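In: predicted model, plus sequence, below.
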Amino acid sequence: MNGEAGVAQALDAGEKLGPGLLVLVVGPSGAGKDTLLAYARARLAERTDLRFARRRITRPADATENHIAVDERDFAQGVALGSFPLYWRANGLSYALGAEVAEDILAGCTVVANGSRAAVSEARRRFARVKTVHVTAPVEMLAARIAARGRESAQDVLARLKREPALDAPPDLTVLNVGTVETAGAALADFLGGLG
């Protein structure tokens, strides 16, 4: 496959991307998905068949997430050109996985991405193999974690927590992230390390 043009060509032909595996780590805002992903990435760094995706997000880069910032115009252009193997909107922002994710999947790798519960059904239409990990925590803990980011007002935090899209099927793993990063991170890393 040749970059973004190859992604668009495969998806336009109605082919599901494979043979690799896409693992979407989903759950409510404030559940700690990025923290657990960073832990698992460090612990599994020697695994050359396991890749951790950097999302494109229409939000400036900051210390809370290792993403690629894009503006709405470039995002819309990427969608129009078929550059993104998966994209969605949530919380007033646009999110996408880049062409490198499709290339890694086509090469037979396992790609782990911070996703959205609302995008899982579309992921299953686009990728031959998809697994989900649901990371969650009690509502009070979620609210405190979101507020600590300092990006949203208290009203925005409450609105964000009211949005709770359902998964289209039971997750392959549920992580209740209420203890130490090491405990929840190890559960995620052990799961990912057992995939092939």
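Out: Received it, and whenever you're ready, just let me know what you need.
In: use CA for all of it now, contacts and neighbours both
Out: Will do.
In: what about the helix ranked longest in the chain, distance to the chain center?
Out: The residue-count maximum for a helix in the chain (DSSP state H) belongs to helix 181-193. Helix 181-193 sits 16 Å away from the centroid of its parent chain (CA atoms, centre = their mean, to the nearest Å).
In: as a check, name the ranges of all helices in the protein.
Out: 3-12, 33-43, 72-81, 99-106, 120-126, 139-149, 154-162, 181-193.
In: use this one as the comparison:
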Amino acid sequence: MSGEPADADGRLGPGLLVLVVGPSGAGKDTLIAYARERLAGRPGLCFARRRITRPTDATENHVSLDEATFARELAQGRFPLHWRANGLSYALGEEVAQDIASGLIVVANGSRAAVAEARTRFARVKVVHVTAPPEQLAARIAARGRESAEEVLARLAREPALDAPPDLRILNVDAVDAAGERLTAFLRSLA
């Protein structure tokens, strides 16, 4: 990641990273897709595609990497932010650092466990915390068909705490457009 503009503390900037975080099944990808559609073509705003060590499917817009490729790209410094969760490796790609260096607002599906690290790597970070009641989370995770019942329970048991209150909380319990409009309005206010 050398050569990227940084602030006095060496953090990536001057752009803004908006991390959308919350438990599995909260609807983060759905709300991000909703906002991406509503804000298409808006200057200064882009949406990141995570790298994940899981095959692609219809439930998430990500770049699939095997563990060896992920480890190699990590060792090469291609990820401005990475984390492990639920037995998988996740990362934001080097285009995120480039977009941040260009002064853009980058919206990314992140992890509560990676927020503190994001604040050390990026000069400007906003956090959106999306959640839902446990029974809704369990039903949504199970509906994806990717995990066994035991894996669903393990995802629900994972509760990393945020290092500070989020900039926006969304309780995603109603129709997608209700929570989606809250995220969209928040992102509009930043641009």
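Out: Right, received. Where do you want to start? Small disclaimer: the values here were computed from a predicted structure and weren't measured.
In: which strands or helices does the longest helix of the first structure pack on?
Out: helix 33-43, strand 173-176 (3 or more CA pairs under 8 Å, 6 or more residues apart in numbering; DSSP states H and E).
In: which stretch among the helices of the first structure comes nearest Val175 of the first structure?
Out: Val175 of the first structure lies closest to helix 181-193 among the helices of the first structure, at 6.4 Å (CA to CA).
In: re earlier: got the helices of the first structure as JSON lines, with distance to Ala90 of the first structure columns?
Out: Rendered in JSON lines, the data for the helices of the first structure read as follows (distance: least, CA to CA, whole Å):
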{"stretch": "helix 3-12", "distance to Ala90 of the first structure": "23"}
{"stretch": "helix 33-43", "distance to Ala90 of the first structure": "15"}
{"stretch": "helix 72-81", "distance to Ala90 of the first structure": "14"}
{"stretch": "helix 99-106", "distance to Ala90 of the first structure": "20"}
{"stretch": "helix 120-126", "distance to Ala90 of the first structure": "13"}
{"stretch": "helix 139-149", "distance to Ala90 of the first structure": "15"}
{"stretch": "helix 154-162", "distance to Ala90 of the first structure": "9"}
{"stretch": "helix 181-193", "distance to Ala90 of the first structure": "24"}
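In: between those, which one is nearest to Arg56 of the first structure?
Out: Closest among those, once you apply CA to CA, is helix 72-81, at 8.2 Å.
In: okay, and that closest one goes to which residues in the second structure?
Out: Here helix 72-81 of the first structure aligns to the second structure at residues 67-76, judged by TM-score structural alignment.
In: quick one: map Ala113 of the second structure onto the first structure.
Out: Per TM-score structural alignment, Ala113 of the second structure is aligned with Ala118.
In: follow-up on the earlier one: mind putting the helices and strands packed on helix 181-193 of the first structure in CSV, distance to Arg56 of the first structure and mean neighbour count included?
Out: Formatted as CSV, these follow (distance: least, CA to CA, whole Å; neighbours: other CA atoms under 10 Å):
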stretch, distance to Arg56 of the first structure, mean neighbour count
helix 33-43, 14, 19
strand 173-176, 25, 17
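In: re earlier: so which bits of the match of helix 72-81 of the first structure are buried?
Out: Buried residues in stretch 67-76 of the second structure, counted by 16 or more other CA atoms under 10 Å: Phe70, Glu73, Leu74.
In: distance of the aligned residue in the first structure for Ala157 of the second structure from Gly98 of the first structure?
Out: For Ala157 of the second structure, the aligned position in the first structure is Lys162, judged by TM-score structural alignment. Distance from Lys162 of the first structure to Gly98 of the first structure, counting by CA to CA, to the nearest Å: 29 Å.
In: distance check, the residue most central in space within the second structure against Gly25 of the second structure.
Out: With distances taken as CA atoms, centre = their mean, Asn109 lies nearest the centre of the second structure, 1.5 Å away. Distance from Asn109 of the second structure to Gly25 of the second structure, counting by CA to CA: 13 Å.
In: for the alignment partner in the first structure of Val130 of the second structure, give its distance to Gly18 of the first structure.
Out: When the first structure is aligned by TM-score structural alignment, Val130 of the second structure is paired with Val135. Per CA to CA, Val135 of the first structure is found 25 Å from Gly18 of the first structure.
In: repeat for Leu44 of the first structure
Out: 22 Å.
In: once you drop chain neighbours, what's closest to the match of Ala113 of the second structure?
Out: In this structure, Ala118 of the first structure finds its nearest non-sequential neighbour in Pro165, 6.0 Å apart by CA to CA, 6 or more residues apart in numbering.
In: thinking again about what came up before, buried ones in the longest helix of the first structure?
Out: Neighbour counts over helix 181-193 of the first structure (16+ other CA under 10 Å) mark Ala184, Gly185, Ala186, Ala187, Leu188, Ala189, Leu192 as buried.
In: quick one: the residues you listed as CSV, columns for distance to Leu11 of the first structure too.
Out: Shown next, in CSV, are the buried residues of helix 181-193 of the first structure (distance: CA to CA, whole Å):
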residue, distance to Leu11 of the first structure
Ala184, 35
Gly185, 33
Ala186, 35
Ala187, 33
Leu188, 30
Ala189, 30
Leu192, 26
